[in-house]
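Undergrad: Any chance you can model this:
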Amino acid sequence: MRVLLSTYGSRGDVEPLAGLGVALQKCGVETTVCAPADQEFVELLERAGVPLAPAFSPVREWAVKAMANREKMDFPKRAAEIIAAQFDAISAAAEGCDLIVATGLFPSTAAAKSVSEKFGIPYVYAAYCPYFVPSTHHRPHEYPGRLHPQGITDNRMLWDLDVANMNALFGGAFNNHRATIGLPAVENVRDYIFTSHPLLACDPVLGPWKATDLREVTQTGAWILSDERPLPDDLIAFIEAGPAPVYVGFGSMPMHASKDVAEIAINALRAQGCRAVLSRGWADLALIDDGNDCFFVGDINQQALFSRMAAVIHHGGAGTTTTATRAGVPQLVVPQIADQPYWATRVAELGIGVAHNGPVPTFESLSAALAIALDPATRKRAITVASTIRRDGAMIAAKLLIDSPSREGSVPFGCGGTSQLVCQKRIDR
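TA: Here you go, the predicted structure:
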């Protein structure tokens, strides 16, 4: 069996597919990841031992520009470019495949769905957060220029409107491209690509799926890629030279709205007598002076690092939130876009940290949030919740995918959104 895992997005999109790829390989499945060929992803997949089939272009430069000009972006035009280019890249990578699993930016998953139909390959859509999947329990994502109408509070009505919004933003580009490759037009682009039964690759404690008649979902747990890299000796020496420091890093977020976020964070930490480990990330954070209470890192093993921190300040990406939760470390989430406010809210609801109010921190707002994150009661709760987080989500998904391929274009898993335990029992058998 050969499986293609497809995405176009940041590390939070790529690394889970690497984790799933490793699990599939352990089950004897030949697996390739089609993803942006940014150097960090090339190195990540090499470490994982999963082959990379390059997407149409690297993602970092485009993503940084796109987030800086998000309100002015011509979504239909950009969608058309990605769909056409990704269709070619995914088509080449999918040759001889028995299954395509797609996630990431919507135009990329749209291209993967067309590849699956064009070449008769079964297809699975996967989401990393409940927020993106239609449900009566939460509102849909808002796009620039297409905000939710005032006065409408019924989630079912908003998800109905979401179909029209996504058709307007992506439908023309999607159907125009399908016409060029000999495929018929699709009336409801969102549901065609999301399918009636997607996988949900997040932890059921951290991001629980609630039963709804809008979608049947199989939740597997997060697809975690084990990181065996040792921490650098000088970093270990810094950590052991004093009280546990606080990690500050915003991953793939450029942080355009907060140019002085490193200075604010370091000053807020110093005011509370805390040391810091500062991560560069896509925001290109840097130390503000040569003080010996701060340490600077680039790409690092967060799985090994977070458990040695007093707290973790981050942007609320699905992967970083899961890693911090598994580590049992208090979190201070400064959410920026997309699903990040959802994860910030979940961290606060679980009592394992605090959600910063808004995407732009100040000295005062970060200091107030830090007081909550550093409270001993928060750490105690974080340690308790850490013991409940699944470690086997990637293997659960791998076994489901191996057992369930269909020749009808999508994969029926045979167990719904409230049947996590049922799914696990089937796998164990």
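
Undergrad: only C-alpha atoms for contact and neighbour calcs from this point on.
TA: Fine.

Undergrad: Which residue, other than its chain neighbours, is closest to residue 308?
TA: Distances taken as Cα to Cα, 6 or more residues apart in numbering place residue 244 nearest to residue 308, at 6.5 Å, with adjacent residues excluded.

Undergrad: I meant residue 336, not that one.
TA: residue 359 (5.0 Å).

Undergrad: how many other residues sit next to the one you found?
TA: Neighbour count for residue 359, taken as other Cα atoms under 10 Å: 17.

Undergrad: residue ranges of the strands in this protein, please?
TA: Counting by DSSP state E, the chain has strands at residues 2-6, 30-35, 52-54, 99-102, 123-127, 199-200, 218-219, 246-248, 276-279, 294-297, 311-314, 331-333, 353-355.

Undergrad: Quick one: list the elements packing against the fifth one.
TA: Using 3 or more Cα pairs under 8 Å, 6 or more residues apart in numbering; DSSP states H and E as the contact criterion, the neighbours of strand 123-127 among helices and strands are strand 99-102, helix 106-119, helix 189-194, strand 199-200.

Undergrad: could I get these as a markdown table with mean neighbour count?
TA: Putting the helices and strands packed on strand 123-127 into a markdown table (neighbours: other Cα atoms under 10 Å) gives the following:
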| stretch | mean neighbour count |
| --- | --- |
| strand 99-102 | 27 |
| helix 106-119 | 24 |
| helix 189-194 | 19 |
| strand 199-200 | 28 |
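
Undergrad: One more, so I can put them side by side:
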Amino acid sequence: MLCRPNSSASRNQQAWAAVPYGPKLHDFLQDEFLRTFWTRLMRNPIGALRELWAPIARYWPDTSTTLLSLAEDADLLSTGLNFEQSAGNVAEYFDIPLIMLHHFPMRPNGQLLPMLPARLVRSGGLLSEWLLWRATKDADDAQREVLGLPRATRPSAFRTARRGAVEIQAYDAVSVPGLAMEWAKWGDSRPFVGALTMGLTTGADQDVAAWLAAGKPPICFATGSIPLESPSDTVEMISSACAELGERGLICAGGTDFSEITIPDHVKVVGAVNYAAVFAASRAVVHHGGSGTTAASLRAGVPTLILWSSADQPYWGNQLSRLKVGAARRFSATDRNTLAADLRRVLLPEYAVAARAVSAQMTSPTDSVTKAADLFESTAGRKAV
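TA: Next up, the predicted model:
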């Protein structure tokens, strides 16, 4: 198994042999770039996209070398979003099937921005694929030349689709209304399996469970893996908003260090927790809007407030608003007053009712893993087109 250096998979090798692959997360994209990406995109779209895609081209040769050393005699090659273009070329070289794991609707579609005409949104996605290919074409051409493959004339997504690649959609169709119908023409090549999670327990789970049992369900704040710029201001904002609403607050710190900050009695700060257990025991959840965390809050059946910063986060915020199970706001535009107002809104009874209804349509974690495993088994050994 190839995994990002310093990832949980690379540290937990009981079930598989983990090989470092690609750069560390913070070497790939800097925190500051992620926080300011959408501002940059609005000011200079082409420049922002080039900066976003530059690491793909920079690390392309290294990923190709690693894959070539390990994929020979493999029955199948699987890849995540990053470097799927490099993996596609290697799969073509060895003539083996390819599975791509998408935690977000990556291919052009008309559902990501429901406030805009579907045709316009779909065309924008198609343009983005062509721009990505042009921005990384030198790396693509160089790899294909080394492998003795024909020079590419179309983006990687077109080439892998022609070879019969399976693009597993690791999220639920219900979370993006209309997408399953729009993509029905792709048949079994874009199956929806639901979010994949290992459901690991953590050392904080018992302590958190005791705190949860000692009072009414809290509002859970999952801050994500990217460190917050000002932890003290964040705690002040959260504690003030919760106090105004008469709620308890549980902050799941993730990548932020809160150890030097005084925490009020009605707020508890912990590190990594089991989101499935904690979210389900909360009255509402506030998080950054990443694909995995969004799926966890939807499965929990509780209202969600997404305070987004970058990447796919605003898109998931749009979808939750569309489903009427939550709301979204840019994190940099959030203060104590807006947080209290947004929470007051999502705590209305109709949001809880809608959240429970969507939760009932979500694929269970066990079924998601089973569906994905079945796809791997049925695809392995199958000759690519």
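
Undergrad: that older thread, what is the equivalent residue in the second structure for the residue nearest to residue 308 of the first structure?
TA: Matched by TM-score structural alignment, residue 244 of the first structure corresponds to residue 217 in the second structure.

Undergrad: So which of the strands of the first structure is nearest residue 76 of the first structure?
TA: Of all those, strand 99-102 sits nearest to residue 76 of the first structure, with 20.4 Å by Cα to Cα.

Undergrad: mean shift between that closest one and the second structure?
TA: Taken over the aligned residues, the distance from strand 99-102 of the first structure to the second structure averages 1.1 Å (mean Cα distance after the TM-score superposition for the first structure).

Undergrad: what's the most buried one of the strands of the first structure?
TA: Greatest average neighbour count among these goes to strand 331-333 (a mean of 31), per mean count of other Cα atoms under 10 Å.

Undergrad: Now that one on the second structure. Mean distance?
TA: Using mean Cα distance after the TM-score superposition for the first structure, the mean distance for strand 331-333 of the first structure is 0.9 Å.

Undergrad: neighbours of residue 173 of the first structure, just the number please.
TA: By other Cα under 10 Å, neighbour count at residue 173 of the first structure equals 23.

Undergrad: Assess the claim that it and residue 82 are in contact.
TA: No. At 9.5 Å, residue 173 of the first structure does not count as touching residue 82 under the criterion of Cα atoms under 8 Å.

Undergrad: before we move on, back to that, looking at the strands of the first structure, which is nearest to residue 189 of the first structure?
TA: Across these (criterion: Cα to Cα), the nearest stretch is strand 123-127, sitting at 13.2 Å.

Undergrad: Provide the aligned range in the second structure for the closest one.
TA: By TM-score structural alignment, strand 123-127 of the first structure lines up with residues 98-102 in the second structure.

Undergrad: Just put the helices and strands packed on strand 123-127 of the first structure in JSON lines and tack on distance to residue 295 of the first structure.
TA: Output for those, formatted as JSON lines (distance: least, Cα to Cα, whole Å):
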{"stretch": "strand 99-102", "distance to residue 295 of the first structure": "38"}
{"stretch": "helix 106-119", "distance to residue 295 of the first structure": "37"}
{"stretch": "helix 189-194", "distance to residue 295 of the first structure": "43"}
{"stretch": "strand 199-200", "distance to residue 295 of the first structure": "36"}
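
Undergrad: what's the closest of the ones you listed to residue 213 of the first structure?
TA: Among those, helix 189-194 sits nearest to residue 213 of the first structure (Cα to Cα), with 13.8 Å.

Undergrad: and that closest one, what does it pack onto?
TA: Short answer (3+ Cα pairs under 8 Å, 6+ apart): helix 189-194 of the first structure packs on helix 106-119, strand 123-127, helix 155-166.

Undergrad: Relative to residue 324 of the second structure, how far out is the aligned partner of residue 207 of the first structure in the second structure?
TA: Here residue 207 of the first structure is matched to residue 176 in the second structure, going by TM-score structural alignment. Distance, residue 176 of the second structure to residue 324 of the second structure, by Cα to Cα, to the nearest Å: 12 Å.

Undergrad: hang on, residue 220 of the first structure packs against residue 203?
TA: Yes. With contact defined as Cα under 8 Å, residue 220 of the first structure reaches residue 203; the gap is 7.4 Å.

Undergrad: Look up how far residue 132 of the first structure lies from residue 210 of the first structure.
TA: 13 Å.

Undergrad: Next one: the residue nearest to residue 308 of the first structure from residue 309 of the first structure, what distance?
TA: For residue 244 of the first structure, the distance to residue 309 of the first structure - Cα to Cα - is 5 Å.

Undergrad: Equivalent analysis for residue 175 of the first structure, please.
TA: From residue 175 of the first structure over to residue 309 of the first structure (counting by Cα to Cα), the distance is 49 Å.

Undergrad: And for residue 109 of the first structure?
TA: For residue 109 of the first structure relative to residue 309 of the first structure (Cα to Cα), the value is 37 Å.

Undergrad: Which elements pack onto the longest helix seen in the first structure?
TA: Taking DSSP state H as the criterion, the first structure has its longest helix at helix 75-93. Helices and strands touching helix 75-93 of the first structure, by 3+ Cα pairs under 8 Å, 6+ apart, are strand 30-35, strand 52-54, helix 106-119, helix 172-180.

Undergrad: buried ones in stretch 226-235 of the second structure?
TA: Buried residues in stretch 226-235 of the second structure, counted by 16 or more other Cα atoms under 10 Å: 226, 228, 231, 232, 234, 235.

Undergrad: Closest one to residue 294 of the second structure out of those, please.
TA: Once Cα to Cα is applied, the member of these that ends up nearest residue 294 of the second structure is residue 226, at 15.9 Å.

Undergrad: So the closest one sits against residue 256, correct?
TA: Yes. Using Cα under 8 Å, residue 226 of the second structure is in contact with residue 256, at 7.2 Å.

Undergrad: Just want the angle from the longest helix of the first structure to helix 106-119.
TA: If you take axes from the mean of the first three to the mean of the last three Cα atoms, to 10 degrees, helix 75-93 of the first structure sits at 40 degrees to helix 106-119.

Undergrad: what's the average distance of helix 75-93 of the first structure to the second structure?
TA: Looks like 2.5 Å for helix 75-93 of the first structure (mean Cα distance after the TM-score superposition for the first structure).

Undergrad: quick one: that helix to chain centroid distance?
TA: Taking Cα atoms, centre = their mean, to the nearest Å, one finds the center of helix 75-93 of the first structure at 20 Å from the center of the full chain.

Undergrad: Name the residues of it that are buried.
TA: 75-76, 79-80, 82-91, 93.

Undergrad: What of stretch 244-260 of the second structure?
TA: Of the residues in stretch 244-260 of the second structure, those buried (16+ other Cα under 10 Å) are 247, 248, 249, 250, 251, 252, 253, 254, 256, 258.
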